[in-house]
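Enquirer: got a predicted structure here, sequence first:
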Amino acid sequence: PTVNARSRFDIRFYLVSILFIIPDPEVTFSFPWAVIPPNKIDLFGFWSMMAFLLILTIGSLYEWKRGASDRE
């Protein structure tokens, strides 16, 4: 081998990969809540999911405001 196998990557590639990892737990946690009939969810289950969605919304707004998904 005449070329070094370790080449430099732009940090934005890592950022994009992290941004794609975020929806995985979101779907994992929200799917069971979505398939349970509404009359079976107690008040704690409802508010815990609302808190989870609020945290995801705040994180998404922060990411958008910081321009994390911009490819400049």
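Expert: Sure thing, it's come through.
Enquirer: going forward, measure contacts between C-alpha atoms and count neighbours the same way
Expert: Noted.
Enquirer: the residue nearest the centre of the chain and Glu63: what is the separation?
Expert: In the chain, the centroid-proximal residue (Cα atoms, centre = their mean) is Ile22; its distance is 2.2 Å. Remark: distance between Ile22 and Glu63 (Cα to Cα, to the nearest Å) = 11 Å.
Enquirer: related to what we said a few turns ago, gap between the residue nearest to the centre of the chain and Thr57?
Expert: 12 Å.
Enquirer: same question for Phe44.
Expert: With Cα to Cα as the criterion, Phe44 and Thr57 are 20 Å apart.
Enquirer: comparison target below:
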Amino acid sequence: MLMVSTLVCLSLALSIIIMIISTLISKKTINDREKNSPFECGFDPKGSARLPFSLRFFLIAIVFLIFDVEITLLLPLASIFDKTNTITWTMTGTFFLLILLAGLYHEWMQGALEWAE
């Protein structure tokens, strides 16, 4: 047990030392206005580099991403059908789909799925 704790402390100390050294080495000391500008070609930008972004589109994208990941989690259910008990498989799939439907219903009631007002 003493050997394991010694190795953990040694690896933690080594990691901290490497992070401190890399921070000290990577510091940029020369700050140039042209290098800090969005374009390095010598021209000043005409407008802001930050364009307004539709929050509704962002919410739709996040909901799509969440459901896409959940569908990816559902795919292995088809491959384990013959390796597991049918009742367990059905209950697991139904429970997972109910969670998906509850999330979809919640998003629908909150109005996150309404694109046009």
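Expert: Now that the structure is in, tell me what you want to look at. Small disclaimer: the values here were computed from a predicted structure and weren't measured.
Enquirer: TM-score for this pair?
Expert: Here the superposed chains carry a TM-score of 0.76, computed using TM-score structural alignment, normalised by the length of the first structure; 71 aligned residues with a Cα RMSD of 1.9 Å.
Enquirer: pick out whichever of Phe44 and Thr57 of the first structure has more residues nearby.
Expert: Using other Cα atoms under 10 Å as the criterion, Phe44 of the first structure and Thr57 rank with Thr57 on top: 12 against 9.
Enquirer: which residue in the second structure lines up with the more buried one?
Expert: Structural correspondence for Thr57 of the first structure with respect to the second structure (TM-score structural alignment): Leu101.
Enquirer: same check, this time on Pro25 of the first structure
Expert: Checking TM-score structural alignment: Pro25 of the first structure goes with Val69.
Enquirer: post-alignment, the helix or strand harbouring that match versus the first structure, mean distance?
Expert: Secondary structure from DSSP states H and E places Val69 of the second structure in helix 55-79. Helix 55-79 of the second structure differs from its equivalent in the first structure by a mean of 1.3 Å after superposition (mean Cα distance after the TM-score superposition for the first structure).
Enquirer: now do the helix or strand that comes right after that helix: distance to the chain's middle.
Expert: Downstream of helix 55-79 of the second structure, the first helix or strand assigned by DSSP H and E is helix 86-110. With Cα atoms, centre = their mean, to the nearest Å as the basis, helix 86-110 of the second structure stands 22 Å off its chain's centre.
Enquirer: tell me what helix 86-110 of the second structure is packed against?
Expert: The contact analysis (3 or more Cα pairs under 8 Å, 6 or more residues apart in numbering; DSSP states H and E) places helix 86-110 of the second structure against helix 55-79.
Enquirer: next, the buried residues of the helix it packs on.
Expert: For helix 55-79 of the second structure, burial by neighbour count (16 or more other Cα atoms under 10 Å) applies to Ile60, Val63.
Enquirer: element containing the one in the first structure that sits across from Phe53 of the second structure in the alignment, please.
Expert: Using TM-score structural alignment, the partner of Phe53 of the second structure in the first structure is Phe9. Using DSSP H and E, Phe9 of the first structure falls within no helix or strand.
Enquirer: where's Phe9 of the first structure relative to Ile58 of the first structure, distance?
Expert: Distance, Phe9 of the first structure to Ile58 of the first structure, by Cα to Cα: 29 Å.
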